[in-house]
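[1] quick check, what structure comes out for this input:
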Amino acid sequence: MADITGKYSLESSENFDEYMQSIGVGFLKRKAASALSTAVVDITKTGPDAYVLKTTTTLKTTELPFVLNKEVPETTIDGREVKALFTLDGNILKQKQTGADGFESTIDREFTPTGLIATLYHKNVTAVRKYKKV
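    Next up, the predicted model:
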């Protein structure tokens, strides 16, 4: 099992506004999120299969405790209520979000020796965010 713990700083983001629009984030929240030049993801291990995923931006900080292969409630950084299921497949942490009205989104975080690449999927929209390990 890959070591996914660490602190990661956002370096680049492609198609993120389109992804946020696809998942239903309003115009003002999308513009605020797009203007952020800093975002830090910090993953800590708290038990055998238990972790905390902390995301820090200049506007907001969220913490999501999770256990691999167990669904947990999640309030997304933009305030949506969803269920999240995390699985670890080699060096890829998969997060599947499900919500009301059949909402479904997937975030694959691929861990490399120097950082992580987060690929976000919703319907026919894909965004890629690259982070450097700090």
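[2] C-alpha from now on. contacts and neighbour counts both.
    Noted.
[3] the residue most central in space within the chain is in what secondary structure piece?
    Geometric centre of the chain, nearest residue: I107, 6.0 Å, by CA atoms, centre = their mean. According to DSSP states H and E, I107 maps onto strand 104-112.
[4] I'd like the structure of this one too, to check against the first:
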Amino acid sequence: MVEKFVGTWKMISSENFDDYMKAIGVGFAIRQVGNRTKPNLIVTVDEQGTVSMKTQSTFKTSEIKFKLNEPFEETTADDRKTRTVISLENGKLVQKQSWDGKETSIEREVTDGKLIARCIMGDVVAVRTYVREA
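    The predicted structure is shown next:
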């Protein structure tokens, strides 16, 4: 099921991301950079079933490697230290991050050839849309 996410994805739009970053506690300066950045998302899977998600931009590149449903420690692009678990739920890749008593989730799904990432913190939802690079 993860196979449909594999590839290089280029961001084409980002809605409400500033409000989402505010909701998770990102400071003003990093939010300014985050709002201007249009990262590529590169997803690969190795023979052992380890998934790699690399977010690549001119500002910063970050990468996480994980196995589905196995919790791991993540240092996010904005330097939060989270306990993260990623699972497949109804065809969506759902990433749940928890830190300091807070929790956020990022739901990624492939629809009509686009990868839609919904970043959810409480009632704040940001939607980031990617298309597959040829």
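[5] report the TM-score for the pair.
    Here the superposed chains carry a TM-score of 0.93, computed using TM-score structural alignment, normalised by the length of structure 1; 132 aligned residues with a CA RMSD of 1.2 Å.
[6] hang on, the earlier thing: from the contact counts, what lies against the strand holding I107 of structure 1?
    strand 92-98, strand 115-122 (3 or more CA pairs under 8 Å, 6 or more residues apart in numbering; DSSP states H and E).
[7] and it, how far from the chain's centre?
    7 Å (CA atoms, centre = their mean, to the nearest Å).
[8] go on, stretch 10-18 of structure 2?
    Counting by CA atoms, centre = their mean, stretch 10-18 of structure 2 comes out at 12 Å from the chain centroid.
[9] so which bit of structure 1 is it matched to?
    Stretch 10-18 of structure 2 corresponds to residues 9-17 in structure 1, going by TM-score structural alignment.
[10] out of everything not next to it in sequence, what's closest to A39 of structure 1?
    Spatially, and ignoring its direct neighbours in sequence, A39 of structure 1 is nearest to T57 (4.7 Å; CA to CA, 6 or more residues apart in numbering).
[11] now name the helix or strand holding the nearest residue to Y130 of structure 2 once chain neighbours are set aside.
    Excluding the flanking residues, the one nearest Y130 of structure 2 by CA to CA, 6+ apart is M11, at 4.1 Å. Here M11 of structure 2 sits within strand 7-15, counting by DSSP H and E.
[12] how close does that strand sit to structure 1?
    Compared with structure 1 after fitting, strand 7-15 of structure 2 has a mean deviation of 0.5 Å; criterion: mean CA distance after the TM-score superposition for structure 1.
[13] now do the buried residues in that strand.
    The neighbour-count check on strand 7-15 of structure 2 (16 or more other CA atoms under 10 Å) flags G7, T8, W9, K10, M11, S14 as buried.
[14] now do that strand against strand 114-121, angle only.
    Between strand 7-15 of structure 2 and strand 114-121, the angle comes out at 50 degrees (axes from the mean of the first three to the mean of the last three CA atoms, to 10 degrees).
[15] quick one: list the elements packing against strand 7-15 of structure 2.
    Partner elements for strand 7-15 of structure 2 (3+ CA pairs under 8 Å, 6+ apart): strand 40-45, strand 124-132.
[16] give me the residues contacting that strand.
    38-44, 115, 126-133 (CA atoms under 8 Å, 6 or more residues apart in numbering).
[17] separation between V6 of structure 2 and R128 of structure 2?
    According to CA to CA, to the nearest Å, V6 of structure 2 and R128 of structure 2 sit 17 Å apart.
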